[in-house]
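Student: sequence and predicted structure below; questions after.
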Amino acid sequence: MYSQNLPALRRSNWLQRLILLGLLATGLWLLNGCGGGATDPGAAATGEALVTLTDAEGDFATYTVDVTSITLQKADGSIVETLPNTTRLDFTQYIDMTELITAAQIPNGRYVSGAITLDYTNADIQVEVNGMAVPAQVVDSSGNPLTVYSLDIRLENDRPLVVRPGLPALLNIDFDLSASHDVDTSTPVPTVTAAPFLAADIEPVDEKELRVRGPLVETNIAESYYRVRLRPWYRHDGDFGRARVNITADTEFEVNGESYVGTDGLRALEALGPGTPTVALGTLVPAVHEYTADRVLAGDSVPGYGFDAVRGNITARNGNVLTVRGATVIPRSGSVVFNDDITVTVGDDTLVRKPGDPGVNQGIGALSVGQRVLILGTITSDPAMPGLEMDATQGRVRMRYTRLSGTANSVLPGQMNMTVLAIDHRRVQLFDFSGTGMTPDLDADPNDYEVDTGTLDLGLMTPQTPVRVIGFVRPFGEAPPDFEGRTVVDVAVARALLGVGWGNQGTTAPFIQIDPAGLVIDLDNPDLGERHHIRIGDVVIDLTQLPASPVIVGNSSGRRRFAIMQGHRVQMFRDFDRFVETLTGLLDGSTALRSLYAQGAYDTATNTVHARTIAVHLLSPALQP
């Protein structure tokens, strides 16, 4: 991969003069504090930094803000900007996905910290109140409207971001919405008190798909890749660097509505030529930071090109009219907006595609209640107003993987019945399952939802186990079964979330134990706030109802990330003992802890949270460098 030069370097008059004099090698040698006998001095003096963005779960229907800057800093204090243009992002879209937002060519070296700046001036932040998405006001801890917010992120001392030629360096930024906000929905206009908590790591997020989006630059049939000019989110302009997208014989393509696989798809993309819009979903190989696509959209198959687009979940169906809630609206012209109330009309000419079945038109009968969809059509009303309408009778629908959260009722070979609590993070009470069954008495029942698990190994899964199921809703009018499960996860093992808060003033005595053996929260502390739970999928356990306070320890293997936020700075740790030692020193009797969040596996037998992520928010003064 390669990228454009940074704006700061382009604006540098002295460097431009050196370039004009043919002394670029000397200038870059001075900038990096090194020399060398490389054939291409400019290339040898710079390397590529890939910055990806993801998000942890929160309480928001949409959380759209402008990201105005992402900088990296070396130990000597020199700073480079990696984000060439302001970009507007909805962070709720990154709960189940990671996006490559920039690929910057920057000076080689060891970068020990960074900073990100968010602009809330024109933010669109909505929370769910009684099943409806409602705009909220965002304030800081003093109750003042939040405008521009900058946060410094310091990497662990022995794990800097190393930029060098030949191997792209990776920095993953995680915006933890739960750890960043307190939401009060009791007021007429919900109030969100924000202290944005972002953590960074030099390891990729391996449990989420990575999206790479932008117009085509070139294709290479012989080496099975194409290259794009990055444009994250749904931007139609800007240049955020270059990215190489590798393909395999199994990569699925949809190009201008036609399905292809492997090299045939790459040839179809090549035929459209440079500038063709593309979107890829795939994985990043950690060792070499190479990206391979599982699925590629190109041409007018990309949302917002050729067709207006709506992305959300079907919450009801009446004949050929679908109700879609929690939707992102991507118009061909204008801004991307969130709209929680959309009706879409489909017809016999509507083309319906499904991952894993390239080239097969599923027909509109495949579109049932609960299914997550991306719909291409024509918007016939104001996208920003409630009651939006779309005509997709001559359009296309792409079925997306749908995620169920709940608990197992019964487990049999090839079948699991479950109580569904949420579908793609929306409460199941929003969904009207009328018409989903072969007869009315067979309509899907969220309290006894039948999942066809096929040959999936359900392992030790037992009744009452919190589960997350990924797959597709069965066609409308054909239940039972209600759902085709492709993946079943015991979320108590994979994704338990612990959250505790002590209010805006915090507490100076949050723990009854803090040492390398673990953290134990004092649940009898009078400063304990309203949030004190373990959330497993959509099952919430009140910590005060447990026999004892859980022990929080670092997980013994795999990805680990522990963070301490104080003031506008976050300090990152990978070593649990070092994290605990630093936290112990900061809790000196005068410094208060405001909140703690942990994510990992919850062992009910031992009442232990094996955390791969811990985020604690201390009140000022700020951490020292």
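Tutor: Good, I have the coordinates.
Student: CA atoms for contacts and neighbours, from now on please.
Tutor: Noted.
Student: pretty sure T283 sits against A293.
Tutor: Yes. Using C-alpha atoms under 8 Å, T283 is in contact with A293, at 6.6 Å.
Student: neighbours around the residue nearest to H617 when sequence neighbours are not counted, how many?
Tutor: Once flanking residues are discounted, H617 sits nearest to M565: 4.8 Å by C-alpha to C-alpha, 6 or more residues apart in numbering. Neighbours of M565 under the rule other C-alpha atoms under 10 Å: 28.
Student: let me see the contact set for I534.
Tutor: A496, L497, L498, G499, V540, I541, D542, L543 (C-alpha atoms under 8 Å, 6 or more residues apart in numbering).
Student: before we move on, which element is D348 in?
Tutor: Using DSSP states H and E, D348 sits in no helix or strand.
Student: please report how far it lies from E254.
Tutor: To E254, D348 is 20 Å away according to C-alpha to C-alpha, to the nearest Å.
Student: next up, a second structure to put side by side with the first:
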Amino acid sequence: RAGDDITVKGALLKRASGIAAFNVPIVVNLADSTNFSRQASMESVSAGDVSVGQRINAVGSLVAREDDSYQFATDQGSVHLLLTFLGGSLVENSDHLTLALSTINGRTPSIMDFSGTGVSTQFDADPDAYEVDKNGLSTNHIEAASTLKIAGHAKPFGQAPADFIAQSIVDVSALPATLRVSWQEPVATSIDTSTMESLVLHLAGVGRFHHVSQAGAKLDLKSQQNPSIVEFADSPRTHFVLVQNGTRVVHSETSTFLADLDTRVAEGALPAGLEAWGRYDNPENILSAFRTVVRLR
């Protein structure tokens, strides 16, 4: 945000003729005449309440600039502050919750500029130590390193800390998890098969995906201190799938799966991606998987 201009990424434009998705940023201009409101709140809202990361629904007019950029004017329209969703890992539970933030509305915080969010530069929001006002909600049962999904609103621009005011806080640590990794520059050792009980994932050369998802909350595996491990669950339904050249091979035994994977890699195949479903231990960074799919190229 710069003055009364906010830059929106991933905007959807709704018109009577249909919906358009924008890959380029759109600059939304806030004005004194704009009608402001906030979801799940009856309090008065102004332009100053719109801060970095806040999800909005704006009504106004879109103008294309000569430099192929776009500006959205709301001086004769409205801006509605929608509930915003955070995903992250709990670092500290004290007066505020401190999160290692993985996502804001499903997007990585690295694409956002938090400059100006704090009362001074030293208090600008930090995704690695993102402070959440609990707003009277009980969090005594939540332990460090728990995966949290939080709904609420960003603190008004220039008023952090805290960085965010919660409306709901949910610990999703015990819920089923999906681990997904893709390699853009794989090597033969991207997936380590040296043990019979698990796969160790090496994240050098990863592509777009390197996350664990639980109930919509995403954790970035690259931010974890411990190695990423897919452990094979001790269950009759545990199974494995190898995908190569459009062919899928299903294994129900760990030994045959690992032997098949090792043989293919020895013959020149490289890991393109891995998906696994099961229970996730955040502090140890281990997914106990009942289904594992490895894609080779």
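Tutor: Good, I have the coordinates. Since this is a predicted model, take the numbers as computed values, not measurements.
Student: for the two chains, what TM-score is obtained?
Tutor: Remark: TM-score between the superposed chains equals 0.69 [TM-score structural alignment, normalised by the length of the second structure]; 281 aligned residues with a C-alpha RMSD of 4.6 Å.
Student: rewinding a little: between D348 and E254 of the first structure, which is the more surrounded one?
Tutor: Set D348 of the first structure next to E254 and count neighbours by other C-alpha under 10 Å: E254 wins out with 24 against 11.
Student: how about the nearest residue to that one, chain neighbours excluded?
Tutor: In space, not counting the residues next to it along the chain, E254 of the first structure is nearest to L297; the distance is 5.0 Å by C-alpha to C-alpha, 6+ apart.
Student: so what's the residue count around the alignment partner in the first structure of E131 of the second structure?
Tutor: For E131 of the second structure, the equivalent position in the first structure is taken to be E450, counting by TM-score structural alignment. By other C-alpha under 10 Å, 24 other residues sit near E450 of the first structure.
Student: E450 of the first structure: which element?
Tutor: Assessed by DSSP H and E, E450 of the first structure sits inside strand 449-452.
Student: average gap between that strand and the second structure?
Tutor: Its matched residues in the second structure lie on average 2.0 Å from strand 449-452 of the first structure after superposition (mean C-alpha distance after the TM-score superposition for the first structure).
Student: counting by contacts, list what the following helix or strand past that strand packs against.
Tutor: Toward the C-terminal end, the helix or strand that comes next after strand 449-452 of the first structure (DSSP H and E) is strand 466-473. Judged by 3 or more C-alpha pairs under 8 Å, 6 or more residues apart in numbering; DSSP states H and E, strand 466-473 of the first structure is in contact with strand 402-412, strand 483-490, helix 491-494.
Student: turn the ones you listed into TSV, columns for distance to Q126 of the first structure.
Tutor: Converted to TSV, these look like this (distance: least, C-alpha to C-alpha, whole Å):
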stretch	distance to Q126 of the first structure
strand 402-412	21
strand 483-490	29
helix 491-494	27
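Student: JSON lines for these, including mean neighbour count?
Tutor: Shown next, in JSON lines, are these (neighbours: other C-alpha atoms under 10 Å):
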{"stretch": "strand 402-412", "mean neighbour count": "21"}
{"stretch": "strand 483-490", "mean neighbour count": "20"}
{"stretch": "helix 491-494", "mean neighbour count": "20"}
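Student: and E43 of the second structure, how many neighbours does it have?
Tutor: 8.
Student: one more: I514 of the first structure?
Tutor: By other C-alpha under 10 Å, neighbour count at I514 of the first structure equals 17.
Student: could you pull out the helices in the stretch 451-600 of the first structure for me?
Tutor: For the stretch 451-600 of the first structure, applying DSSP state H, counting those that start in this stretch gives helices covering 491-494, 576-586.
Student: so which of the ones you listed is nearest L523 of the first structure?
Tutor: Checking those against L523 of the first structure by C-alpha to C-alpha gives helix 576-586 as the closest, at 18.5 Å.
Student: list the buried residues in the closest one.
Tutor: F576, D577, F579, V580, L583, L586 (16 or more other C-alpha atoms under 10 Å).
Student: hmm, who's touching that helix?
Tutor: By C-alpha under 8 Å, 6+ apart, helix 576-586 of the first structure touches I514, D515, P516, V553, G554, F562, A563, I564, F573.
Student: which one of those is nearest to L171 of the first structure?
Tutor: F573 (14.5 Å).
Student: and that closest one, how far from V112 of the first structure?
Tutor: Distance, F573 of the first structure to V112 of the first structure, by C-alpha to C-alpha: 12 Å.
Student: and R213 of the first structure, by the same measure?
Tutor: 28 Å.
Student: those two - which one has more neighbours?
Tutor: R213 (28 against 21).
Student: quick one: map Q244 of the second structure onto the first structure.
Tutor: Checking TM-score structural alignment: Q244 of the second structure goes with Q566.
Student: just give me the neighbour total for its match.
Tutor: When neighbours are counted by other C-alpha under 10 Å, Q566 of the first structure registers 24.
Student: also L137 of the second structure?
Tutor: 11.
Student: against V132 of the second structure, how distant is E275 of the second structure?
Tutor: Counting by C-alpha to C-alpha - E275 of the second structure and V132 of the second structure are separated by 31 Å.
Student: with neighbour numbers in mind, choose between these two.
Tutor: Taking other C-alpha under 10 Å, E275 of the second structure and V132 do not tie; V132 has more neighbours (26 against 20).
Student: wait, the more buried one sits on T98?
Tutor: Yes. Counting by C-alpha under 8 Å, V132 of the second structure does reach T98; the two are 6.3 Å apart.
Student: out of the buried residues of helix 576-586 of the first structure, who's nearest G27 of the first structure?
Tutor: Within the buried residues of helix 576-586 of the first structure, the smallest distance to G27 of the first structure is 40.0 Å, found for F579 (C-alpha to C-alpha).
Student: got a list of contacts for stretch 279-287 of the second structure?
Tutor: Residues contacting stretch 279-287 of the second structure (C-alpha under 8 Å, 6+ apart): 145-147, 173-177, 179, 224, 226-231, 276-278, 288-289.
Student: give me the buried subset of the contacts of I534 of the first structure.
Tutor: A496, L497, L498, G499, L543.
Student: most widely separated two among these?
Tutor: A496 and L543 (13.0 Å).
Student: tell me the contacts of F476 of the first structure?
Tutor: G365, A366, L367, S368, V369, G435, T436, G437.
Student: what's the answer for L28 of the first structure, then?
Tutor: L28 of the first structure sits in contact with P41, G42, A45, P107, where contact means C-alpha under 8 Å, 6+ apart.
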